[in-house]
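> What shape does this take:
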Amino acid sequence: MDQGNTAFILIAAAFVLLMTPGLAFFYGGLVKAKSVISMMMMSFGALGLIGVLWVLFGYAIAFPGAEGTVAPWAIDWSAIGLTSLLETPEDAAYPPMAFVCFQATFAILTVALVSGAIADRAKFGAWMLFAGVWATVVYFPVASWVFNFGLADDGSFEYGGWITKGLQDVFGVGAIDFAGGTAVHINAGAAALALALVLGKRVGFQKGVHVPHNPPFVLLGAGLLWFGWFGFNAGSELAADGTAALAFINTIAAPAAALLAWLLVEKIKDGKPTSVGAASGAVAGLVAITPACASVDPIWAIVLGFIAGAACALAIELKYKLGFDDSLDVVGIHLVGGLIGTLYLGFFANGTGLFMGGDASQLIVQAIAALAVLAYSFVLAFVIGLAIEKTIGFRVKNEDEIAGIDTVVHGEVGYTLSDAKV
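Next comes the predicted model:
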């Protein structure tokens, strides 16, 4: 067992776990002051619920091993409760439980990401029910499609889900998603769009009405997300080597370029670059580089960052033109950014991209993977969300939304400015 790589994986897992509290700050700063507790609690609620479900059965669904080859849904019954993974095989590079820990943090964050689309108007209990069901029927199997693979000595997929091994069998190459462009960002973004449609628009929804109440929170959250993202991307190599180092530098380059591009778009379009724009641009670049971080050179990571930053800055305006209320721009940043990063590999992936010595096969499999995850997640999230809305109700009353839902849902306020009772 390589103790260095084991330490690397466990530290990376801790980095990624920090991303969920970071997301809570990022989202919390974007909502109004009387909804900040509600918003942050949806991230922390996901942390608690998905952490438990992952141990009970989530890992068993997401990583059925060779038994789940190409299957859209499989489960390793021996991994229920993780008891079978406590011992480390003599020839293992790291303890199986280290990988379990690392992947648990991905599941938690992906579910938490979805909550940004329904800020200011969702019941906490309904959200928790959605989170548990969606994770079980969407995230866990999609993670298996993307992350459940084993490699042969020549680097080809020896086994894996249909997005990796299955597409390789048909097209000669499997889809590239090093750290979760499809499984995390397209998946969460599609679910966010579905929930935004189910819950409908906030009261008084129009451009300029709902403004961030705490931009410093947004910047703090973006900083924590960026910090954690090094574990997210570099950690996905599962070894402290050159590939991890490449993923690390690309996780600096792409979001830095995206931050600049977003600010440039704001300056041209609105006349002023904003702090929220800087934070959002960095996150857009982080999203886009996630699937590509180990497959493009740093110069192409910068190009990807500029494209993603500018495109996402424009994409967040679509909700006003198309009439859906994605409160905190999960669709405009995570869905659009995830699609850009995933499809970009079809052109610029080292060795297989259309402009990097390959043919159209890589672009085709990237598009198939992206669209399949988008459609699967959107449809099931819409069905689950609609079922909850029609039964126990997903959305709070309009009067509670206007007043601010922190006191109604949680009996707390985000800011107490005096000792007087509120």
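
> Going by C-alpha atoms from here, please, whenever you check contacts or count neighbours.
Noted.

> Who are the packing partners of the helix or strand hosting Tyr59?
Assigned by DSSP states H and E, Tyr59 belongs to helix 59-62. Contact here means 3 or more Cα pairs under 8 Å, 6 or more residues apart in numbering; DSSP states H and E; on that basis helix 59-62 packs against helix 140-147.

> now what about the helix it packs on, what contacts it?
58-59, 61-64, 68, 70-74, 107, 160-164, 177, 180, 182-183, 373 (Cα atoms under 8 Å, 6 or more residues apart in numbering).

> switch the cut-off to 6 Å
Gly58, Ile61, Ala62, Phe63, Trp73, Gly161, Trp162, Ile163, Ala183 (Cα atoms under 6 Å, 6 or more residues apart in numbering).

> distance of the second one from Gly68?
According to Cα to Cα, to the nearest Å, Ile61 stands 9 Å off from Gly68.

> Which of those two has more residues huddled nearby?
Ile61 (26 against 23; other Cα atoms under 10 Å).

> ok, that one - contacts?
Here Ile61 is in contact with Ile75, Phe140 (Cα under 6 Å, 6+ apart).

> With Ser377 instead?
Asn187, Ala190, Ala191.

> Run a quick check on the last one versus Leu380, I expect a contact.
Spelled out, that is Ala191. No: Ala191 is beyond contact range of Leu380, at 8.0 Å (criterion: Cα atoms under 6 Å).

> what about the closest residue to Asp326 other than its chain neighbours, neighbour count?
Using Cα to Cα, 6 or more residues apart in numbering and skipping residues adjacent in sequence, the residue nearest Asp326 is Ala117, 4.4 Å away. When neighbours are defined as other Cα under 10 Å, Ala117 has 28 of them.

> Highest neighbour count among the contacts of helix 140-147?
Gly161 (33 neighbours).

> So the residue nearest to Asp326 belongs to a helix, correct?
Yes: the assignment for Ala117 (DSSP: H, G, I helix; E, B strand; the rest coil) places it in a helix.

> Ser327 is in contact with that one, correct?
Yes: shown here, Ala117 and Ser327 form a contact pair, counting by Cα under 6 Å, at 4.8 Å.

> this one as well, want them side by side:
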Amino acid sequence: MAPAAITLAAEAPKLSAANTGFMLICSALVMLMTPGLAFFYGGMVRVKSTLNMLMMSFISLGIITILWVLYGFSVAFGTDKGSLFGWDGDYVGLSGIGLTQLWDGYTIPIYVFAVFQLMFAIITPALISGALADRVKFTAWSLFIALWATIVYFPVAHWVWGTGGWAFDLGVIDFAGGTAVHINAGAAALGVILVIGKRVGFKKDPMRPHSLPWTMLGAGLLWFGWFGFNAGSWLGNDDGVGALMFVNTQVATAAAMLAWLVYEKLRHGAFTSLGAASGAVAGLVAITPSGGAVSPLGAIAVGAIAGVLCAMAVGLKYKFGYDDSLDVVGVHLVGGIVGSLLIGFFATGGGQSDAQGLFYGGGLTQFWKQCAGVGGVLAYSLIASAILAFLIDKTIGMRVSEDDEVTGIDQTEHAETAYDFSGAGGGAAARTAVPSPVAQESKKVDA
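Got it, this is the predicted structure:
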């Protein structure tokens, strides 16, 4: 007689030193993306706005970190309240969490998960800043991101990733932030610029990037950090899904960069460094929601489609008259939408879940779920962000004065300039130079 079958209870997850170390490294990579973003944006503005652009990203590292510890983590990942936000008293101030207490269902401590998600919360409002270059008061910007994170980002993160969030329960796929980060930030950028208006000289004065090497450096740092952003979002390294996401991140980014360059060569007659940098970021954005669901061949398609559509979209601001200074709407909003919706066509069912897209026999079921997630986040962020900008503008004022904008926001808001040219031509060479004829004549008269 065969021995009786013995049913054993599933073993509870145990802390994995490997996964914990991996996630801490990923968290550091994501943190690096915010300074990378500062360089990416900073190189694209005129020289008189360089420091302000850097500071608009750096201040997010300070403000959002404190808010996340105080209550942001609780709102985003606490116990669900009506599918709209979370709350958990133990997460307030991160004060009720044990050192080795694991994030539910995973092998990493809650502290590690919290700090990883903190880096997402930091970079998302920083993304918005690129649309507002040259014209926003630094105090108003600081207040805006504090309110925006509280009212928009923290709840939206719960919708998409928190247990019980409406998008999470609906089955919307967003591996690492196509909706919660990129559509959220892109829609917010559009909402704010519709309220505060255009820069002085928009469509009249040349507003060329002052340092494309800075922009290329920033794009490279973003690309590097994005491996942590994407591959780390699986919260471990045990089953190959994180590895798939890592590969797809590289593949889609390369495809998008090439597609953007081909498009601009055909459309404008040149391969530009700004196009290469922007195309790479468009690919990174598009693969962020989809990379755990598609194959590497699918990632090529996602990247190529996003590269072309985002390149086309950046010109819409001139057609419709909204001043998106550094193409946050064209790259992050459009790229996030493209990457999120293409899951409905290219999901294989063999990656992060068994959900299949149209091209893999799954019909349009997943596509409609993606539409719901995209539409819900876009509408909420657009409207809430516009209202916040309107209220701030009507109270403390959102924009600097026209004179301050023309003078340069670095000088008027920060009392600094990015480059000091006062010593140009000085030094030992200048001290030993031959005196001018006027100076020589003056010496003769004195003698």
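
> mean deviation (superposed) between the helix holding Tyr59 of structure 1 and structure 2, please.
Compared with structure 2 after fitting, helix 59-62 of structure 1 deviates on average by 0.3 Å (mean Cα distance after the TM-score superposition for structure 1).

> Which residue range of structure 2 does that helix align onto?
Per the alignment by TM-score structural alignment, helix 59-62 of structure 1 matches residues 73-76 in structure 2.

> With adjacent residues omitted, what lies nearest to the residue opposite Gly298 of structure 2 in structure 1 once aligned?
Matched to structure 1 by TM-score structural alignment, Gly298 of structure 2 sits across from Trp300. Leaving aside its sequence neighbours, Trp300 of structure 1 sits nearest to Phe348 (Cα to Cα, 6+ apart; 7.5 Å).

> Give me the aligned partner of that neighbour over in structure 2.
So, by TM-score structural alignment, Phe348 of structure 1 is matched to Phe346.

> quick revisit: out of Ala191 and Leu380 of structure 1, which sits in the busier spot?
Set side by side, Ala191 of structure 1 and Leu380 show more neighbours around Ala191, with 32 against 18, by other Cα under 10 Å.

> What's the match for that one in structure 2?
Checking TM-score structural alignment: Ala191 of structure 1 goes with Ala188.

> follow-up on the earlier one: kindly provide the distance from the residue nearest to Asp326 of structure 1 to Val111 of structure 1.
Taken as Cα to Cα, the span from Ala117 of structure 1 to Val111 of structure 1 is 12 Å.

> did I read that right, Glu158 of structure 1 in a strand?
Yes: according to three-state DSSP, Glu158 of structure 1 belongs to a strand.

> For Val31 of structure 1, which non-adjacent residue is closest in space?
Pro212 (5.3 Å).

> Just tell me what that neighbour corresponds to in structure 2.
Residue correspondence to structure 2 (TM-score structural alignment): Pro212 of structure 1 is matched to Pro209.

> Wait, its match touches Gly42, no?
No: in this structure, Pro209 of structure 2 is not within contact of Gly42 by Cα under 6 Å, at 8.5 Å.

> Of those two, which one has the most company?
Ranked by neighbour count (other Cα under 10 Å), Pro209 of structure 2 and Gly42 place Gly42 first, with 30 against 19.

> Tell me where structure 1 has strands.
With DSSP state E, the ranges of strands along structure 1 come out as 149-151, 157-160.

> Can you tell me which of the ones you listed is most buried?
For the strands of structure 1, the largest average neighbour count (mean count of other Cα atoms under 10 Å) is found in strand 157-160, namely a mean of 21.

> Now do it: which elements does it pack against?
If you count contacts as 3 or more Cα pairs under 6 Å, 6 or more residues apart in numbering; DSSP states H and E, strand 157-160 of structure 1 packs onto strand 149-151.

> can you do 10 Å?
If contacts are counted by 3 or more Cα pairs under 10 Å, 6 or more residues apart in numbering; DSSP states H and E, strand 157-160 of structure 1 sits against helix 140-147, strand 149-151, helix 167-171.

> okay, those in TSV with distance to Phe15 of structure 1 next?
Output for those, formatted as TSV (distance: least, Cα to Cα, whole Å):
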stretch	distance to Phe15 of structure 1
helix 140-147	19
strand 149-151	23
helix 167-171	32
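
> Determine which stretch of the ones you listed is the most buried.
helix 140-147 (a mean of 27).

> For Phe40 of structure 2, see how far away the match of Pro212 of structure 1 is.
Distance from Pro209 of structure 2 to Phe40 of structure 2, by Cα to Cα: 10 Å.

> where do the contact lists of the two overlap?
Thr215, Leu274, Leu326 (Cα atoms under 10 Å, 6 or more residues apart in numbering).

> Let's have those in a markdown table, adding neighbour count and distance to Phe113 of structure 2.
Output for the shared contacts of Pro209 and Phe40 of structure 2, formatted as a markdown table (neighbours: other Cα atoms under 10 Å; distance: Cα to Cα, whole Å):
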| residue | neighbour count | distance to Phe113 of structure 2 |
| --- | --- | --- |
| Thr215 | 26 | 31 |
| Leu274 | 19 | 35 |
| Leu326 | 22 | 32 |
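
> would CSV of the residues you listed with distance to Val281 of structure 2 be doable?
Compiled in CSV, the shared contacts of Pro209 and Phe40 of structure 2 are given as follows (distance: Cα to Cα, whole Å):
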residue, distance to Val281 of structure 2
Thr215, 11
Leu274, 11
Leu326, 12
